[in-house]
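> Provide a 3D model corresponding to the input given below.
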Amino acid sequence: MKISTKGRYGLTIMIELAKNHGEGPISLKSIAKAHDLSEHYLEQLISPLRNARLVKSIRGAYGGYLLAKEPGDITAGDIISVLEGPISPVEGIEQEEPAKRELWLRIRDAVKEVLENTTLEDLANHSEDGDNDAYMFYI
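Next up, the predicted model:
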């Protein structure tokens, strides 16, 4: 299973919003510039996040986007499932022979557990610390 740029850049947007939570709206232009990403592509990603009620938009000259919930209440799994769909290491798990099906299901469940137990707050704090050993991901 690969997480596409949709999931990766969607997480980037959401982590930036989490880092600035409580400080007012952030424009996609500033996020795109800070991470050398296409603003147009980020605009395509923000719509499903807004529809899922993970972000709110603020119009006007000083507008932009805000998290719709507290950073600790939004998981990486929430974001990835909105942008990537259901998590599955392979297609057609149901048709696999039992031993392989069990392996694929265990892999899927391990990935889901990491995503569901990692909040935006965790990711925003990890990024700010600069200490790569502060938060370990186990699969």
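> from here on, just use CA atoms for contacts and neighbour counts.
Fine.
> grab the nearest non-local neighbour of residue 89.
Distances taken as C-alpha to C-alpha, 6 or more residues apart in numbering put residue 1 closest to residue 89, at 4.5 Å, once the chain neighbours are dropped.
> shouldn't that neighbour be in contact with residue 85?
No: counting by C-alpha atoms under 8 Å, residue 1 stays clear of residue 85, with 11.9 Å between them.
> run this one through as well so I can compare:
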Amino acid sequence: MKVSTKGRYALRMMLDLALHNTGEYIALKDISARQEVSVKYLEQIVTMLSKVGYLKSVRGPQGGYKLAKKPEEYTVGDILRITEGSLAPVSCLEDEPNQCGRYEECSTIAFWEGFYRCITEYVDRFTLEDLAEQQRKKISSNYVI
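Predicted coordinates for the structure are as follows:
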């Protein structure tokens, strides 16, 4: 499994919104400048995240985007599944229940199921708030007088 640029940028954008949350809407051009991702690419990502209710938006000169929920209510896994689709390491695990005709006699299925469980547990363990807190600690430890 390889997370695409879209998934990586979506997570960075959502983290940016969490870190710069003042209650006001944030313009995509500001996120674009901070994250060094084109506005055009971010527009594709916000469309996906807005459709599922993860972002609120307002048009116009004072418009922009903000999180629809608190940062601790979004897991990394939630965001990646929206932008990436299934996080399954092999295609036969994408269906629930498993539709593979060889499922019962497959000698590697237990390995793949365990691997998938590790991926899912890991990405669902971390919230946007966890990542934001890590970033804040990183920034505060770089303070020099």
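> what's the mean deviation for the top helix by length along the first structure versus the second structure?
Looking across the first structure with DSSP state H, the single longest helix is helix 98-116. Superposing on the second structure and averaging over aligned pairs (mean C-alpha distance after the TM-score superposition for the first structure), helix 98-116 of the first structure comes out at 1.2 Å.
> find me the equivalent region of that helix in the second structure.
Aligned using TM-score structural alignment, helix 98-116 of the first structure spans residues 106-124 in the second structure.
> pull out the buried residues from the matching stretch.
Under the neighbour-count criterion of 16 or more other C-alpha atoms under 10 Å, stretch 106-124 of the second structure has 109, 113, 116, 119, 120, 123, 124 buried.
> the fifth one contacts residue 77, correct?
Yes: Residue 120 of the second structure is within contact range of residue 77, at 7.0 Å (criterion: C-alpha under 8 Å).
> so what's residue 81 of the first structure closest to, chain neighbours aside?
Leaving aside its sequence neighbours, residue 81 of the first structure sits nearest to residue 87 (C-alpha to C-alpha, 6+ apart; 7.2 Å).
> mind checking how far that neighbour is from residue 119 of the first structure?
Residue 87 of the first structure sits 17 Å away from residue 119 of the first structure, going by C-alpha to C-alpha, to the nearest Å.
> residue 98 of the first structure now?
In this structure, residue 98 of the first structure and residue 119 of the first structure are 33 Å apart, going by C-alpha to C-alpha.
> in the first structure, which spans are strands?
Counting by DSSP state E, the first structure has strands at residues 55-58, 64-67.
> most tightly surrounded among those?
Among the strands of the first structure, strand 64-67 has the highest mean neighbour count (mean count of other C-alpha atoms under 10 Å), at a mean of 22.
> once aligned, what mean separation remains between that strand and the second structure?
Counting by mean C-alpha distance after the TM-score superposition for the first structure, strand 64-67 of the first structure comes out at 0.5 Å.
> returning to that earlier point: other SSEs contacting the longest helix of the first structure?
Counting contacts by 3 or more C-alpha pairs under 8 Å, 6 or more residues apart in numbering; DSSP states H and E, helix 98-116 of the first structure packs against helix 76-84.
> direction-wise, compare the helix it packs on with helix 98-116 and give the angle.
Put simply, helix 76-84 of the first structure runs at 110 degrees to helix 98-116, going by axes from the mean of the first three to the mean of the last three C-alpha atoms, to 10 degrees.
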